[in-house]
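Visitor: Return a 3D structure for these sequence lines:
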Amino acid sequence: MTQVTIDEALKNAVVRLSAAQSDSPSLDAAVLLCHVLDKPRSYLLTWPDRALTEEQLASFDSLISQRSEGQPIAYIVGEREFWSLPLNVSKSTLIPRPDTERLVEVSLELLGTNSGNVLDLGTGTGAIALAIASERSNVNVWGVDLQPEAVELASKNAKKLAISNAKFLCGSWFEPMKQFIDEKFQLIVSNPPYIDEADPHLLQGDVRFEPVTALVADENGLADIRHIASEAKLYLLPKGWVAFEHGYDQGQPVREILSELGYQNITTEKDYAGNDRVSFGQLEK
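Guide: Below you'll find the predicted structure:
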C-alpha cells in the first residue's frame, strides 16, 4: 500500500470537505487529524512529510466522512473548549458556543466579588455553571437539566476540571430545587430553548444535529424565558438577578417580559457580532 503523508492526507480531506460545502474545510481537516494523532496543531506543520499508518488513515477517513455528512466537529471529537475549559460534549447536549461566553461575562459582573449561590437552568454540558464556578471559588453553583445524560456529562466535566464548587441535579427547571427550599440565589442564569419552531435556521449547520428540546420553545421562542423569569422570583435573594441568553431579535420582548414581572434595572447586552444576546433584570426586594 502506498504511504500517505500528513500533508497529502490533509489536502485530500480539504478537497472532500470543500465538495461537501464545509464552511472551514482546512480547519476541520486539521482538527480531525490532530484528534486521530493525539497531537497539537503545530505537529502537522512540523512533520508534513511524516507517513500515516493504515490505522491512522482509516480513522481519519472515517471522521472526514462524518464531517462531510454534516456532523458537528464537537460531536465527532467529543470535546469543545468554552471559557478556556475543555468540555466533553455529547449528542444529548447543545454544543457550547462563543456567544454564550457573553452570558458568563455578564454573570461575573453581576456577581462582583460577593459570595453566595448561583443557579444555572438547562445546564447541558455544564459550560456556564463551570465557567462561573472556575472564576468565583467563593460562589456555590447549581446546574439543573431535564436530561439525565446531560447531568451525568456536566458532573463528569466538573470532576475532570477539578471544579468542586459546582453540582448538578436532574429535573425540569426549578423542580429539583424544591427539596432545597431554604436555598436562595444571588443570580439565576439560563441559556434556555429560545428558537421558534418555524425558524429556518433549524435546518442549517450544526443545529440540525443538536437536540431539538434544547433549542425550540413555544410563544415564538419565549415560553421558557417567561416561565423561568416568573418562577425565579421565588428563589432569588432580595436584589438578586436573573439573566438570559436569547436570540438576536429577542432583546426587546425579553425586556418586556422582565418589566411585566416587576424586575428592575433591566438591560440588554450585545454579543461580539453586535447583536442583542443577553438580557437581565434585578428583583426589587
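Visitor: only C-alpha atoms for contact and neighbour calcs from this point on.
Guide: Noted.
Visitor: measure S134 to E81 for me?
Guide: Using CA to CA, to the nearest Å, one obtains 14 Å as the distance from S134 to E81.
Visitor: of those two, who's got more company?
Guide: Per other CA atoms under 10 Å, whichever of S134 and E81 has more neighbours is S134, with 21 against 16.
Visitor: Which helix or which strand is home to that one?
Guide: Per DSSP states H and E: S134 is located in helix 127-135.
Visitor: do the same with V104
Guide: Using DSSP H and E, V104 falls in helix 101-111.
Visitor: Quick check: buried residues in that helix?
Guide: 101-104, 106-108, 110-111 (16 or more other CA atoms under 10 Å).
Visitor: Stretch 256-269 now?
Guide: 257-258, 263-264, 266-269.
Visitor: do stretch 216-228 as well
Guide: The neighbour-count check on stretch 216-228 (16+ other CA under 10 Å) flags 216-217, 221-226, 228 as buried.
Visitor: run this one through as well so I can compare:
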Amino acid sequence: MEAMHASDPRRADVALAAVVDHLRLGGVPQPRVDAELLLAHVLGVSRGRAQALALVGSSLSVAEAARFRELGLRRGAREPLQHLTGVAHFRRIDLAVGPGVFVPRPETEVLVEHVLRLLPAGAGRIVDLGTGSGAIALSVALERPDVEVVGVERSPDALPWTRRNAATVGAPNARIVEGDLADAVPEWEGSVDVVVSNPPYVPDGMVPRDPEVDRFDPAVALYGGADGLDPMRAVVATAERLLRPGGGLAVEHGELQGEAVRALLGHRWVEAATHPDLTGRDRVTTARLR
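Guide: Prediction:
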C-alpha cells in the first residue's frame, strides 16, 4: 500500500476533520456528531468503528473519500442528515425517510410517552392521525403489542414511506390506512382509547427556525393556516367522534401554542394539560373526553 501523507484527503482523520470544519461553517448544530455518522454511513460501519478508523488514520478508497465529501457538502447546505443516510432513529426503531415525508424529531418521542400513559391496561385501540413516517403508530404498536393501532395518512408522497416502514417493522397489531383525518376510521367510532397526532402547526407565512425544516420538509406537513391550528381543530373534532368516554387525546404543537390548543377543547374535555419536551419547551397537550 502506498504511504499516505498526514494531510492526504484519503486519510479518514483528515477527511473527517475537513467535513467537521465545513459543517461548523454551515451552522450545523453538532458538526462532529453528524460528520462521524456520515463517515460511518459511507463505510457501512457503526459510529464507534468510524471514530476508531479515524483515530488511527486509516485510509479511504477513492470512491469512499469522494462520497464522504459529497455528503459533507450536502449536509453543510443543511440537507437533513436523515435524508443523507436514509434512516431516522426513533425510540426503538429505525425508520426509512426521504423527500416527501416529515423527518421525525426526538421531541416527538415524548409524545409517545404520553400516549403510553393514557392507554389502559390490557387490550385497547389507538388512532394516529397524520402518521407520516409511522414513527408514533409503529412505536406504540411495538411497545404495546396488546393494542390495536391504526395510522392514518393522506399524502401520496408520504404514504410509500409509511408503508415501507410498516413492512420493515412488522408489527402485526398495526395497520396503515390511506385517508383524511377528518373522516378517519369510521368503523371505530366511539370505541377508541387514545387519539394521537403530530399535525402541521406552523402558522402560514412563518419561517421555521431550522433550515432543514424550512428547505426540505414537505410544506403539507408544516403549515396549518393563519394561526397554525386549523389541522388541530380537525384532530379535536375527529377525536370527539372516535374516542370512547374517558378516552385520551395527545397532540404535539409549537412551544407557544399550549394555551391556544387547550382553548380549542370545549366542555366535552377534562384534565387538559400541557407538558414540556426534554428541552423544557411546551410541546404536548393531553386531555380526556368526558
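Visitor: Near the aligned partner of V147 of the second structure in the first structure, how many residues? Count them for me, please.
Guide: Counting by TM-score structural alignment, V147 of the second structure corresponds to V139 in the first structure. When neighbours are defined as other CA under 10 Å, V139 of the first structure has 20 of them.
Visitor: One more: V118 of the first structure?
Guide: For V118 of the first structure, the neighbour count with other CA under 10 Å is 27.
Visitor: same check, this time on the one 4 residues further on
Guide: G122 of the first structure sits with 27 neighbouring residues when counted by other CA under 10 Å.
Visitor: Quick one: residues contacting it.
Guide: Neighbouring residues of G122 of the first structure by CA atoms under 8 Å, 6 or more residues apart in numbering: 143-146, 173, 190-192, 214.
Visitor: Work out which residue lies at the spatial centre of the first structure.
Guide: P96 (2.3 Å; CA atoms, centre = their mean).
Visitor: and that residue, which of the three is it?
Guide: Following DSSP: H, G, I helix; E, B strand; the rest coil, the label given to P96 of the first structure is coil.
Visitor: That one and L130 touch, don't they?
Guide: No. Applying CA atoms under 8 Å, one finds P96 of the first structure not in contact with L130, separated by 11.9 Å.
Visitor: Keep only those of the buried residues of stretch 256-269 of the first structure that are in strands.
Guide: Those of those mapping onto strands are 264, 266-269, per DSSP state E.
Visitor: Nearest to P86 of the first structure among those residues?
Guide: Among these, E269 lies closest to P86 of the first structure (CA to CA), at 25.8 Å.
Visitor: The second structure: which residue goes with the closest one?
Guide: Under the alignment (TM-score structural alignment), E269 of the first structure maps onto H275 of the second structure.
Visitor: didn't that match look like it was pressed against R262?
Guide: No. Counting by CA under 8 Å, R262 is not a contact partner of H275 of the second structure; they are 11.6 Å apart.
Visitor: Find the residues that touch each one of the two.
Guide: If you check H275 of the second structure and R262 against CA under 8 Å, 6+ apart, the residues they both contact are T285.
Visitor: that older thread, need the next SSE after the helix holding S134 of the first structure, C-terminal direction.
Guide: That would be, after helix 127-135 of the first structure and using DSSP H and E, strand 139-145.
Visitor: ok, the nearest residue in space to V207 of the first structure that is not next to it in sequence to F209 of the first structure distance?
Guide: Leaving aside its sequence neighbours, V207 of the first structure sits nearest to H201 (CA to CA, 6 or more residues apart in numbering; 7.5 Å). As judged by CA to CA, H201 of the first structure and F209 of the first structure stand 12 Å apart.
Visitor: Looking at those two, which is more packed in?
Guide: Neighbours of H201 of the first structure and F209, each counted by other CA under 10 Å, are more numerous for F209; the result is 18 against 13.
Visitor: can you give me the helices for the stretch 1-150 of the first structure?
Guide: If DSSP state H, counting those that start in this stretch is used as the criterion, the helices of the stretch 1-150 of the first structure fall at 6-19, 25-37, 41-46, 54-68, 73-77, 101-111, 127-135, 148-160.
Visitor: Can you provide the mean distance from the second one to its aligned counterpart in the second structure?
Guide: Once the two models are superposed, helix 25-37 of the first structure sits on average 0.8 Å from its counterpart in the second structure (mean CA distance after the TM-score superposition for the first structure).
Visitor: equivalent range in the second structure for that helix?
Guide: With TM-score structural alignment applied, helix 25-37 of the first structure matches the range 31-43 in the second structure.
Visitor: Can you give me the buried ones in the matching stretch?
Guide: Buried, per 16+ other CA under 10 Å, within stretch 31-43 of the second structure: 31-32, 34-43.
Visitor: Columns distance to R125 of the second structure on top of these, output as a markdown table?
Guide: Putting the buried residues of stretch 31-43 of the second structure into a markdown table (distance: CA to CA, whole Å) gives the following:
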| residue | distance to R125 of the second structure |
| --- | --- |
| P31 | 41 |
| R32 | 42 |
| D34 | 38 |
| A35 | 41 |
| E36 | 41 |
| L37 | 37 |
| L38 | 39 |
| L39 | 42 |
| A40 | 39 |
| H41 | 37 |
| V42 | 41 |
| L43 | 42 |
